[in-house]
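> coordinates only, no sequence provided:
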């Protein structure tokens, strides 16, 4: 078996000779690589040029979901900041017991004002229903 490579203007040609048969293979590697590269660049250019349209369509189709996720993130950040603020305030030596006393005093007032007698409980129930009606319509 003998192999012979020749270069000509159309590419590289490999000739393999055997006593019984001869096979010729023509390889045009430079042109095929350039064509592949052109296709990749053209495809990337098309995608990039249509990107604003894709993004606009995505936001239009999923606007409420994106809005809900945004509000959820804002709420979580707000809770995180509030928690840090309360932790900082509770770290001040005299304020923590003072806040506990204020909370205890408010709880005693609320029980005395709304929960001790049935008439006051009904008044509280009516007030809650009125507020619920205003919110829900």
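Thanks, I have the structure now. Given the structure is predicted, the values throughout are model-derived calculations rather than measurements.

> please count neighbours and contacts with C-alpha atoms only from this point.
OK.

> and after the helix or strand containing residue 68, which helix or strand comes next?
Secondary structure from DSSP states H and E places residue 68 in helix 63-91. Once helix 63-91 ends, the next helix or strand along the chain (criterion: DSSP H and E) is helix 95-110.

> packing partners for that following helix?
helix 63-91 (3 or more CA pairs under 8 Å, 6 or more residues apart in numbering; DSSP states H and E).

> so what's residue 59 up against?
Applying CA atoms under 8 Å, 6 or more residues apart in numbering to residue 59 gives the contacts residue 66.

> surely it is within a helix?
Yes - according to DSSP: H, G, I helix; E, B strand; the rest coil, the state of residue 59 is that of a helix.

> from residue 66, how far off is it?
For residue 59, the distance to residue 66 (CA to CA, to the nearest Å) stands at 8 Å.

> next one for the comparison:
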């Protein structure tokens, strides 16, 4: 299971959404299709281990819920609802490294036609899926 670490008080959307370049519509998915490691398009974060500061975004699931985060911060969503082509979830008591205060975060997740993870309805670029770790 991932452990909390942090990107400070910066919101998730600010930290991971890349530049908006080309429009791509999302398509309906299940959370299982989104599990794995995801990197911004401009950098190869996939090369970094999950316990390093350069780690990509990771989504994993266990009995406690869906864990979303990377080295530095962690949120857990217990339940997802579908809203059109997107999944909506809320996390309570997210943690970040170096911060004593927890925070709540709402998530909007989807996939575009290029199999990129969208983290908002307005995201046009998305995060690319990292190859499976050997």
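Yes, it's here. Here the structure is a predicted model, which is why all the values come from computation and not from measurement.

> now the TM-score, please.
Once superposed, chain against chain, the TM-score is 0.19 (TM-score structural alignment, normalised by the length of the second structure); 34 aligned residues with a CA RMSD of 3.2 Å.

> if I look at residue 96 of the second structure, how far off is residue 104 of the second structure?
Residue 96 of the second structure is 11 Å from residue 104 of the second structure, by CA to CA.

> these two: which is more packed in?
Looking at residue 96 of the second structure and residue 104 with other CA atoms under 10 Å, you find the greater number of neighbours at residue 96, namely 24 against 12.

> surely that one touches residue 70?
No - in this structure, residue 96 of the second structure is not within contact of residue 70 by CA atoms under 8 Å, at 9.8 Å.

> re the thing from before, between helix 95-110 and the helix holding residue 68 of the first structure, find me the angle.
110 degrees (axes from the mean of the first three to the mean of the last three CA atoms, to 10 degrees).

> show me what helix 63-91 of the first structure is packed against.
helix 95-110.

> how far off centre is the host helix or strand of residue 121 of the first structure?
According to DSSP H and E, residue 121 of the first structure maps onto helix 118-136. Distance, stretch centre to chain centre, for helix 118-136 of the first structure: 41 Å (CA atoms, centre = their mean, to the nearest Å).

> do the same with stretch 2-9 of the first structure
That offset, for stretch 2-9 of the first structure, works out to 57 Å (CA atoms, centre = their mean).

> what of stretch 73-80 of the first structure?
Distance, centroid of stretch 73-80 of the first structure to centroid of chain: 16 Å (CA atoms, centre = their mean).

> cool, stretch 51-58 of the first structure as well?
Counting by CA atoms, centre = their mean, stretch 51-58 of the first structure comes out at 16 Å from the chain centroid.

> how about stretch 58-67 of the first structure?
12 Å.

> cool, thanks, signing off.
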